[in-house]
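Undergrad: Next comes the sequence, and after it the predicted model I'd like to discuss.
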Amino acid sequence: MRFSRFLILALLALLALTLASCGSSKFETYNGPAVTHVVVQKGSRKLYLLHDQRVLRAYDIGLGFAPTGHKRVEGDGKTPEGTYIIDRRNPNSRFHLSIGVSYPNVFDRALAEELGKSPGGDIFIHGRPKQYQNGLRDWTWGCIAVTDEEIEEIYAMVRDGTPITINP
């Protein structure tokens, strides 16, 4: 009797460990070369993760709903252009995961102030909610969107403090 109870408990523990290892986590690990720069080419809708001059990964992206031109004011639907820093991360984003871009900078604030408006903020690289997984490309308010699987990889690879250059 004692042996069979031990065997049942051992089997249950093994089953629990097996089930726990099957659950997927949105937090990947990355042990490759450091990402030293993120480059976005708005015109070709591409995001590149670089180690020095070498492309480690490339992704198709979606942008703001008015993708042409530099973001000037809050609500214009444009994705900013220029060089910024990856400055924060949100593991509980409503867009799966997200990493923040340091927009607005001093130039952006001055430009918006000249217009008597707010420059906005909260520009992120993030995943896509279900309603935008249908291939619609440019739907954000100025953010850079990738698939949920891709943001998991980007989130693991890109560290805070990494420069990001967003080109027209």
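TA: Structure's in. What do you need? Owing to the predicted nature of the structure, the values given are computational and were not obtained by experimental measurement.

Undergrad: going forward, measure contacts and count neighbours with C-alpha atoms only.
TA: OK.

Undergrad: For whichever helix in the chain runs longest, what is the distance to the chain centroid?
TA: Using DSSP state H, we find that the single longest helix of the chain is helix 2-22. Computed by C-alpha atoms, centre = their mean, to the nearest Å, the chain-centroid distance of helix 2-22 equals 38 Å.

Undergrad: Residues in contact with the helix or strand that it is followed by: which ones?
TA: Using DSSP states H and E, the helix or strand that directly follows helix 2-22 along the chain is strand 37-41. In this structure, residues lying in contact with strand 37-41 by C-alpha atoms under 8 Å, 6 or more residues apart in numbering are 46-52, 162-168.

Undergrad: now strand 37-41: how far from the chain's centre is it?
TA: For strand 37-41, the distance to the chain centre is 12 Å (C-alpha atoms, centre = their mean).

Undergrad: Run through the strands of the chain in chain order.
TA: 37-41, 46-51, 54-60, 82-90, 98-101, 123-126, 144-145, 163-167 (DSSP state E).

Undergrad: among these, which is nearest H70?
TA: strand 82-90 (8.4 Å; C-alpha to C-alpha).

Undergrad: How far off centre is the closest one?
TA: Remark: strand 82-90 is offset 10 Å from the chain centroid, using C-alpha atoms, centre = their mean.

Undergrad: in that strand, what counts as buried?
TA: Within strand 82-90, the residues that qualify as buried are 82-87, 89, counting by 16 or more other C-alpha atoms under 10 Å.

Undergrad: Tell me the buried residues in stretch 25-45?
TA: 26, 34-42, 45.

Undergrad: closest to K117 among those?
TA: Looking across those and measuring by C-alpha to C-alpha, the closest to K117 is K42, at 24.3 Å.

Undergrad: put this beside the first:
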Amino acid sequence: MVRRNLSLLIICLITMWATFAYGGATVDLVRVEKSLRKMQLLSGSTVVKEYKIALGARPVGHKRWEGDERTPEGRYILDWRNPKSMAHKSIHISYPNAQDKAAAKSMGVSPGGAIMIHGAVNGYGWWGWVLQLIDWTDGCIAVTNPEMDEIWTLVQDGTPIEIYP
């Protein structure tokens, strides 16, 4: 009970801090530059926050099939979230879209799915800064756990995400 109440208090404090720190700015776009290993949260044309990211273990090129360890490229939606993710917390990217599915079907493969923005794998949060030095995911976008808590607070479901090469 005490642990749950402490967790709720921390979430409330993060939410209050984020609102104060960013003047209540609404994040209306998440932009990822894969080659720069950078993710930005934008409100209009203003960058609200920027993060160093880790990507899939084979980061060059658009995700084409399940298991290719690539992070997709293009415009998607952040459509749902998982507070009990195997990687701290996670926000789902709407990959695959209709075009991705058609391309995979033409190759006779599954496009895959479950592409997320997430923190460190549970139990390894203390490694957060080290994990940002390498591309280690299966195609997801990884940040540290404290950064994921901040993103969780600032980004709402339905926010577009643009992922560039």
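TA: Right, received. Where do you want to start? This one's a predicted model, so the numbers in the text were calculated from it and none came from an experiment.

Undergrad: what would the buried residues of strand 82-90 of the first structure look like in a markdown table with distance to Y59 of the first structure?
TA: Output for the buried residues of strand 82-90 of the first structure, formatted as a markdown table (distance: C-alpha to C-alpha, whole Å):
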| residue | distance to Y59 of the first structure |
| --- | --- |
| G82 | 19 |
| T83 | 19 |
| Y84 | 19 |
| I85 | 19 |
| I86 | 17 |
| D87 | 20 |
| R89 | 19 |
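
Undergrad: in the first structure, what residues pair with stretch 141-160 of the second structure?
TA: Stretch 141-160 of the second structure corresponds to residues 144-163 of the first structure when matched by TM-score structural alignment.

Undergrad: repeat for stretch 61-73 of the second structure
TA: Counting by TM-score structural alignment, stretch 61-73 of the second structure corresponds to 69-81 in the first structure.

Undergrad: hmm, back to that, nearest to F107 of the first structure, out of the strands of the first structure?
TA: strand 82-90 (10.0 Å).

Undergrad: Tell me the mean distance between that closest one and the second structure once they are aligned.
TA: By mean C-alpha distance after the TM-score superposition for the first structure, the fitted strand 82-90 of the first structure averages 0.2 Å away from its aligned residues in the second structure.

Undergrad: packing partners for that strand?
TA: Applying 3 or more C-alpha pairs under 8 Å, 6 or more residues apart in numbering; DSSP states H and E, one finds that strand 82-90 of the first structure makes contact with strand 98-101, strand 163-167.

Undergrad: change it to 10 Å
TA: When contacts are defined as 3 or more C-alpha pairs under 10 Å, 6 or more residues apart in numbering; DSSP states H and E, strand 82-90 of the first structure packs onto strand 37-41, strand 98-101, strand 123-126, strand 163-167.

Undergrad: picking that back up, between the buried residues of stretch 25-45 of the first structure, which sits nearest M157 of the first structure?
TA: V35 (6.5 Å).

Undergrad: Now do the same for that closest one: its match in the second structure.
TA: The alignment partner of V35 of the first structure in the second structure, by TM-score structural alignment, is V27.

Undergrad: these two touch, right, its match and V48?
TA: Yes. In this structure, V27 of the second structure is within contact of V48 by C-alpha atoms under 10 Å, at 7.5 Å.

Undergrad: ok, back up a step: so who does the match of V35 of the first structure touch?
TA: By C-alpha atoms under 10 Å, 6 or more residues apart in numbering, the residues touching V27 of the second structure are 40-44, 46-49, 151, 154-156, 159-160.

Undergrad: Per the alignment, P83 of the second structure pairs with which residue of the first structure?
TA: P83 of the second structure maps onto P91 in the first structure, by TM-score structural alignment.

Undergrad: show me what contacts its match?
TA: 26-27, 97-99, 152, 155.

Undergrad: now M157 of the first structure
TA: With C-alpha under 10 Å, 6+ apart, M157 of the first structure has these contacts: 28-36, 49, 56-57, 151.

Undergrad: Burial check on the nearest residue to P119 of the first structure once chain neighbours are set aside, number of neighbours?
TA: Excluding the flanking residues, the one nearest P119 of the first structure by C-alpha to C-alpha, 6 or more residues apart in numbering is V73, at 4.2 Å. V73 of the first structure has 22 neighbours, counted by other C-alpha atoms under 10 Å.
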